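following is a predicted model, sequence given first.
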Amino acid sequence: MRYRVVRTLAGGALVLGALSGCGALGGGNSAQVCTDTKKAFQQYVTQVRSVPAAEPAQWRQATEQLAGRVDGLAKQADDADLSKALKVEAGRLRDAAPGVGDGDVSRLDSVIRETPAVIGKACD
C-alpha cells in the first residue's frame, strides 16, 4: 500500500499544477472558486502526506472532508459548468473514500489523476 499512497500523492501534486491558472477566463466568481478549489486540494495533499499509510481511516476522513469542501464550492459557483464539474468530483471523492479507509487507494488514484482535466476545463 505504501507505494500506491506515494503514487497517489504524486498525482495530487499534478492536480495542483494543472489548476494553477484556473479561473483566469471564467465569469462571475469562477476565478475565486477555482482558486479556492486549488487551495482545498493543496490542503488535502498536505494533510494526507502527514498521515501514515498504515492508518487508512485518517485518509478516509480527509478524503470525505475534501469531498465536502468541493461540494460546498460547487454550490458557491456562479458558472453552471464549473458547479457541475465540482459536484461530479465531490461525488467521485465520496465514492473513493470507503476504499481509502480500507487501504485501497485505486479509486482515489483515478480521481486524483483525472481531476485536473475535469476541473481545469471548467475553470478555463
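Yep, that arrived. Numbers count the residues shown, from 1 in each chain.

use CA for all of it now, contacts and neighbours both
OK.

hmm, who's touching stretch 7-17?
Identification of contacts with stretch 7-17 by CA atoms under 8 Å, 6 or more residues apart in numbering yields 38, 41, 42, 45, 49, 105, 108, 109, 112, 113, 115, 116.

so the last one sits against residue 20, correct?
This means residue 116. No - here residue 116 does not reach residue 20: they are 9.8 Å apart, not a contact under CA atoms under 8 Å.

for comparison:
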Amino acid sequence: MRSLWQIKWEGAMRYGVVRALAGGVLMLGVSGLLGACGALGGNSGQVCTDTKKAFQQYITQVRSVPAAEPAQWGQATQRLAARVDGLAKKADDATLKKALQAESQRLRSAAANVGTGDAAQLSAVINDTPARIGKACD
C-alpha cells in the first residue's frame, strides 16, 4: 500500500519513468533505511545518512532531466554509483560495505541501459534499494 508521501511525490513527477524511480527512492526514508543506524558500530550511522542523501539528491537531479535525454540519466546514474562506491569504502561495518558495493555495481549496470533509453533495470534497482540498504543499516 502506498503512503500519502508516495502519492504526493508521484503527483509531483512529470514523467512516468521518473515517477516510478522517485517512488522507490522516496521509500528510502519511509521504509526505515535509517531506522537503527545509530545502534550500529563505527561510522555506519553517518554512512547510512549520507547514502540516503545521495539517493535523494539523485532524484532531485534526474527530475530536471527530460525523459527524452536518456544519456543524461545514464550520466547521473553513473555519478550516483560512484558516490555509493565511495560510501562503501568509508563504511566500517562489513555488512554495510558489502551492501553498498553491491548497489554500486547494480547502479553501474543499470546506468548503461538507462543511457540507451531502457529504464526497466534502473527502476528495479531503485525499487529494491530501500530493502537492501535498509537491511544493512538496521
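Looks like it arrived, so ask away. In this text, all values refer to a predicted model and were calculated from it rather than measured experimentally.

of residue 116 and residue 20 of the first structure, who's got more company?
Legend: neighbour count by other CA atoms under 10 Å for residue 116 of the first structure and residue 20, higher for residue 116 (23 against 15).

apart from its neighbours in sequence, what residue is nearest the residue nearest to the spatial centre of the second structure?
Taking CA atoms, centre = their mean, the centroid of the second structure lies closest to residue 55, which sits 4.1 Å from it. Excluding the flanking residues, the one nearest residue 55 of the second structure by CA to CA, 6 or more residues apart in numbering is residue 25, at 6.5 Å.

neighbours around the residue mapped onto the one you found from the first structure, how many?
Residue 25 of the second structure maps onto residue 12 in the first structure when the alignment is built from TM-score structural alignment. The number of residues packed near residue 12 of the first structure is 23, by other CA under 10 Å.

quick one: buried residues of the helix or strand that residue 12 of the first structure is a member of?
Using DSSP states H and E, residue 12 of the first structure maps to helix 2-18. Neighbour-count burial for helix 2-18 of the first structure, counted by 16 or more other CA atoms under 10 Å, picks out 5, 8, 9, 11, 12, 13, 14, 15, 16, 18.
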